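S.K.: pasting the structure only:
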């Protein structure tokens, strides 16, 4: 790893950056607004050749109630609400194909794999657009709307992530105490 400081200095380093005074209010207001709008969670079975996992196409309300897509994979014959993994796909990826990423459901977990808005052209396909007009950006999403925290891409993405957990906790196959 390359750094601009020797290891001893890195271990002592403390940033001068401080949390803005309105940080908690910003996120509380953002999440309250997101939770107040949008359509109910939609869950549609997806026919697959799988013998041990049931797959569902899920749409849940994300930032500003905008629809976000996900795959729900449930171990077939699970004995009731099960522990659940909510997965957020990394930069450049989307939720992919319904038959991909079967590890968690094969291990006995319910698995909700959230699509990443505006992503999915890098290494797995996506189905959720980023409909916000956020102003200037360098190639990619990391700078989309960076000049204003209210318009920043990651405000939308992080809100979608919280709403994915909210959506998972409301599904019958999910034990909300084990997400």
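M.R.: Ah, there it is. Just so we're clear, the structure is a prediction, and the values are computed from it rather than from any experiment.
S.K.: alpha carbons only for contacts and neighbour counts from here, please
M.R.: Noted.
S.K.: what are the ranges of the strands in this structure?
M.R.: 42-46, 53-61, 67-75, 84-88, 110-114 (DSSP state E).
S.K.: Enumerate every residue touching the residue nearest the centre of the chain.
M.R.: The centre of the chain sits closest to residue 161, judged by Cα atoms, centre = their mean, with a distance of 3.5 Å. Applying Cα atoms under 8 Å, 6 or more residues apart in numbering, we find residue 161 in contact with 62, 88, 114.
S.K.: roughly how far apart are the first one and residue 88?
M.R.: As judged by Cα to Cα, to the nearest Å, residue 62 and residue 88 stand 13 Å apart.
S.K.: Which one's more surrounded, those two?
M.R.: residue 62 (28 against 20; other Cα atoms under 10 Å).
S.K.: Return the most buried member of the strands of the chain.
M.R.: strand 110-114 (a mean of 27; mean count of other Cα atoms under 10 Å).
S.K.: Tell me which other helices or strands that strand touches.
M.R.: For strand 110-114, the elements it packs on are strand 67-75, strand 84-88, helix 103-106, helix 153-169, judged by 3 or more Cα pairs under 8 Å, 6 or more residues apart in numbering; DSSP states H and E.
S.K.: try it against this one:
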């Protein structure tokens, strides 16, 4: 696969044309205020059947958007008695929280690790356990177009709200150090990590790998690959609604969340990535507000990005950020 997007020197200066809604902050403030009218009700159930001896696993349920129950895993090093830094992870598109032994990296590094299940997803490549009780109007198969003609009904309003509440739930555990919390994820999870970074003011780090949900005006018109293509296919059928759809997507664009980032950030991008084109990742990186930010670039990789090489970078840098 050849390079298909802008050359690297242009990527480093690229800026999105996504127009931020005037009521962006008011929209999200009202959304989160409504969610917090429901008790968080975070419940941590110790699991003794995981077969794991070096970590302790908890099956978690908390109230997300609309008070709906959202599942998660909380994994910590076995035997700890004092709070440790916390990594809150979000999952890639189509996947669910899977099984506990799939989430050993951060607990093995001595950190607390909370993995949020994604409502309605979890049948693509890893199983999930969280329903999405909200319906929507006509939509294309997938999640990108559910309720897409109104920000109030759009699917990602619910998911991003869940993601913020996941931080609150994870921080409620007595062995999680709330003052040293990172949002983390790849692809869709990276987009959610960015959103949380813009909505939660006191994170210690934000770590988005090849993030999805960024620079919608460019992404939806540049790549033919799913999931962005779901939006193009919707508009192919629902002719004349592009302006309305673009208006909705602006409330969920990682570029605008990045402009509110208040913690050090570690991004990654892959220059042959046709799922999350590198210009869309750089759009978020270049807009990111905190002055301490880095981006690892993988020249000849597609959406897999840096894979274990990027994990090695994260293992080196993230604990230092979290431990101050």
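M.R.: That came in fine, so what should we check first? In this text, all values refer to a predicted model and were calculated from it rather than measured experimentally.
S.K.: could I get the strands of the first structure as JSON lines with distance to residue 155 of the first structure?
M.R.: Putting these into JSON lines (distance: least, Cα to Cα, whole Å) gives the following:
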{"stretch": "strand 42-46", "distance to residue 155 of the first structure": "23"}
{"stretch": "strand 53-61", "distance to residue 155 of the first structure": "15"}
{"stretch": "strand 67-75", "distance to residue 155 of the first structure": "14"}
{"stretch": "strand 84-88", "distance to residue 155 of the first structure": "15"}
{"stretch": "strand 110-114", "distance to residue 155 of the first structure": "16"}
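S.K.: of all those strands, which lies closest to residue 104 of the first structure?
M.R.: Nearest to residue 104 of the first structure among these is strand 110-114 (6.0 Å), distances taken as Cα to Cα.
S.K.: Quick one: neighbours of the equivalent of residue 138 of the first structure over in the second structure, just the number.
M.R.: With TM-score structural alignment as the criterion, residue 138 of the first structure lines up with residue 140 in the second structure. By other Cα under 10 Å, the residues close to residue 140 of the second structure number 15.
S.K.: Isn't residue 140 of the second structure up against residue 228?
M.R.: No - with contacts counted by Cα atoms under 8 Å, residue 140 of the second structure stays clear of residue 228, the gap being 11.5 Å.
S.K.: before we move on, the earlier item: counterpart of the residue nearest to the centre of the first structure over in the second structure?
M.R.: Going residue by residue (TM-score structural alignment), residue 161 of the first structure aligns to residue 163.
S.K.: Kindly report the same for residue 173 of the first structure.
M.R.: Under TM-score structural alignment, residue 173 of the first structure pairs with residue 175 in the second structure.
S.K.: For its match, which residues are in contact?
M.R.: 80, 81, 82, 83, 84, 112.
S.K.: Could you report the distance from the closest residue to the second one other than its chain neighbours to residue 67 of the second structure?
M.R.: Pointing back at residue 81 of the second structure there. Nearest residue to residue 81 of the second structure, sequence neighbours excluded (Cα to Cα, 6 or more residues apart in numbering): residue 175, at 7.1 Å. Counting by Cα to Cα, the separation of residue 175 of the second structure from residue 67 of the second structure is 25 Å.
S.K.: count of residues packed around residue 295 of the second structure?
M.R.: Neighbours around residue 295 of the second structure, by other Cα under 10 Å: 18.
S.K.: Please read the previous query as pertaining to residue 91 of the first structure.
M.R.: Using other Cα under 10 Å: residue 91 of the first structure sits among 15 other residues.
S.K.: Residue 118 is in contact with that one, correct?
M.R.: No - judged on Cα under 8 Å, residue 91 of the first structure makes no contact with residue 118 at a distance of 10.0 Å.
S.K.: Specify the stretch among the strands of the first structure that is closest to residue 130 of the first structure.
M.R.: Set against residue 130 of the first structure and scored by Cα to Cα, the strands of the first structure come closest in strand 67-75, at 9.6 Å.
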